[in-house]
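Trainee: Sequence first, predicted coordinates after that:
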Amino acid sequence: MSGTLRCGLIGGNISRTRLPLALDIMCRAEDMSLDFTPIDSEGDDAFDFITTVDMLRQDGWTGVTVTHPHKTEAAYYAGRAMDSGAAHLGASNLLTFGPDLAGWNTDYMGFIAAWHAVFKNRGPGEVAVAGAGGVARAIVPALLRLGARDIAVWDIDPQAATALVKRCGRTVRAVPIEDAAHAIRAATGLVNATAVGMGGHPGTAIDPDLVGPQTWAFDAVYTPTDTAFLTDAASKGLAILTGFDLFRFMALETFRIYTGRTPDRATILPRLEQLRPKE
């Protein structure tokens, strides 16, 4: 590709994203320049994802990264152009435009890489997952690939949890929100795959009184990195995988797909670590 990466991010409440900073670090390492535009859909009732992406393609963008709440829309937009390794997920967080449209899921690839970097060869065991939206469609299949024995999922939209189960098979089961407490207590690991805890959505999706018997916890939120959920889990001795751990490896994969160039992890990961949100 040329010396300029022209891309952006579509999502709600994205003012604190570190993605342009991460991509800029990698562009500079490759003697490239970055032209990045954020598109925040929060509070815009007239926002139309498909029309917006059509305009970006016509305007000559390299592609666009997609976050909450548009990941399932992105997969729908890509359709049969989804990467074969991510077509089963039903969610996309990256669309590339030229010369042909393609949809990707670097959350899926990034989570697996982050898990191995932090937890090494630890198995997930039995997992309780709050949320069944776009990020869960990447995290739950990734946990299955890592060897999870049982995954219980719940969502404020029961149909979303049911749809995720249909995609993932017998190892994954949907539970009503009122039964989530039992799933949490029985779990080896806990996952927050909701937006609760990020800027604009304070609080925690998992009752702190139920946290403690488990061995590990992951929060997909990374702004802030130390969410109320992870802070409580760490104080009770759980091993922690942060949303920022996922973000770093997701960013590496995103840059590789955008540009066709593979960053040197030993060089780039420490630089990306400097972007860890302080709050």
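Mentor: Sure thing, it's come through.
Trainee: C-alpha only now, for contacts and for neighbours.
Mentor: Will do.
Trainee: buried ones in whichever helix or strand Ala266 is part of?
Mentor: Ala266 is located in helix 265-273, with elements delineated by DSSP states H and E. Going by neighbour count (16 or more other C-alpha atoms under 10 Å), the buried part of helix 265-273 is Ile268, Leu269, Leu272.
Trainee: which residues does the nearest residue to Ala180 once chain neighbours are set aside contact?
Mentor: Take Ala180 and drop its neighbours on the chain: the residue closest to it by C-alpha to C-alpha, 6 or more residues apart in numbering is Trp154, 6.9 Å away. Going by C-alpha atoms under 8 Å, 6 or more residues apart in numbering, Trp154 touches Val129, Ala130, Gly131, Ala132, Ala161, Ala174, Val175, Pro176, Ile177, Ala180.
Trainee: Check it against this one:
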Amino acid sequence: MLTGKAKLAGVIGWPVGHSRSPRLHGAWLERYGIDGAYVPLAVPPGRLEEVVRALALAGFRGANVTIPHKEDAFRACDVVEESARRAGAVNTLVFEDGQIIGGNTDGWGFLENLREQVPGWDVTAGTAVILGAGGAARAIAAALLDAGCPRLVIVNRNTARAEALAAALRQGGAGDGEEAGRIRVAAAPPLAEAALLVNTTPLGMQGQPPLEIDLSPLPDTAVVADIVYVPLDTALLRAARARGLRVVEGLGMLLHQGRPGFQRWFGVLPEVDAALRTHVAADIPREG
């Protein structure tokens, strides 16, 4: 039951009706018996900053930020945490002491999901090949590099966009020259050397064209991850399983990336377990 002292947070997007974050955070609020609410907030482009400052004045603890507002949120913050600086975008806002603080939990959520789904996975095992060069690609690439990934290859149809992402990652790193040597751009995915293949594009998502890729060159020890979670079981993951490869589905990244924000807004670091996955996945199609 909500009271006048309820802690409030939400997710900002345009549109926002597709977001599963209210279902996720609502489940956690109920599980931990917290006097609070997490609501969807539809905010049109160009209105983000004024809405965010109004929410802070209205007593909200913070908010998640989704498409198309992540870069605008970066600019709206009074304080940008290192996670957001490395990712070049903000997906988590915290309102504290009159300031808007921005962070990014996408990369952290990806790694946590990877470690959960592939126990014993070693980030130093070899080359990570990332398909795509958008905001999710940057957050995941930065997290992998910071965790010790020895080599990272960015593959994108728009090579200029991939080169820009590589340059941003090199600039955002340690700056000792070593980072530059760890990152490269390729026109086609070098699958034969990949220890990890990550799809960060919307290809394979419900309503989008399929991701057309031949996985036969991948080593038998490779891991294949897809951040798409609608549908839950993408064609990429099915093809990887058919090859006997270990796979990482995208729903877990959504679940894990929500944990740090929930802790800062509501005071509890929530758990991700099978019951939570089942609850959030209940209204998501299994296959496209």
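Mentor: Good, I have the coordinates. Worth saying up front: this structure is predicted, and the values here are computed from it rather than measured.
Trainee: So what touches the helix holding Ala266 of the first structure?
Mentor: Residues from elsewhere that reach helix 265-273 of the first structure (C-alpha under 8 Å, 6+ apart): Ala22, Ile25, Met26, Arg248.
Trainee: Need the counterpart of the second one in the second structure.
Mentor: What that stands for is Ile25 of the first structure. Residue pairing (TM-score structural alignment): Ile25 of the first structure is matched to Ala27 of the second structure.
Trainee: residues near whatever residue of the second structure lines up with Ile10 of the first structure, how many?
Mentor: If you follow Ile10 of the first structure across to the second structure using TM-score structural alignment, you land on Ile12. By other C-alpha atoms under 10 Å, the residues close to Ile12 of the second structure number 28.
Trainee: Assign Ile12 of the second structure to helix, strand or coil.
Mentor: Here Ile12 of the second structure is strand, with the state taken from DSSP: H, G, I helix; E, B strand; the rest coil.
Trainee: Likewise for Ala217 of the first structure?
Mentor: strand.
Trainee: got the contact list for it?
Mentor: Per C-alpha under 8 Å, 6+ apart, neighbours of Ala217 of the first structure: Gly189, Leu190, Val191, Leu230, Ala233, Leu238, Ala239, Ile240, Leu241.
Trainee: make it 6 Å
Mentor: Listed by C-alpha atoms under 6 Å, 6 or more residues apart in numbering, the contact partners of Ala217 of the first structure are Gly189, Leu190, Val191, Ile240.
Trainee: Check Met205 of the second structure too.
Mentor: Applying C-alpha under 6 Å, 6+ apart, we find Met205 of the second structure in contact with Val228, Val230.
Trainee: so it sits in a helix?
Mentor: No. Secondary structure assignment (three-state DSSP) places Met205 of the second structure in coil, not in a helix.
Trainee: Need the counterpart of it in the first structure.
Mentor: Using TM-score structural alignment as the criterion, Met205 of the second structure maps onto Met198 of the first structure.
Trainee: sec struct for Gly103 of the first structure, please.
Mentor: Assigned by three-state DSSP, the conformation of Gly103 of the first structure is strand.
Trainee: Can you get me a residue count around Gln263 of the second structure?
Mentor: Neighbours of Gln263 of the second structure (other C-alpha under 10 Å): 12.
Trainee: what's the distance between the match of Met205 of the second structure and Gly169 of the first structure?
Mentor: Relative to Gly169 of the first structure, Met198 of the first structure is positioned 30 Å away (C-alpha to C-alpha, to the nearest Å).
Trainee: and what of Lys236 of the first structure?
Mentor: Separation of Lys236 of the first structure from Gly169 of the first structure (C-alpha to C-alpha): 32 Å.
Trainee: higher neighbour count, these two?
Mentor: The residue with more neighbours, out of Lys236 of the first structure and Gly169, is Lys236; 15 against 11, by other C-alpha under 10 Å.
Trainee: mind listing what the more buried one touches?
Mentor: Gly212.
Trainee: try the one 3 residues further on
Mentor: With C-alpha under 6 Å, 6+ apart as the criterion, the residues that contact Ala239 of the first structure are Trp216.
Trainee: Where does the spatially closest residue to Ala143 of the second structure that is not a sequence neighbour fall, secondary structure wise?
Mentor: In space, and not counting its chain neighbours, Ala143 of the second structure is closest to Gly107: 5.0 Å by C-alpha to C-alpha, 6+ apart. Applying DSSP H and E as the criterion places Gly107 of the second structure in helix 106-117.
Trainee: Check Ala164 of the second structure too.
Mentor: According to DSSP H and E, Ala164 of the second structure maps onto helix 159-172.
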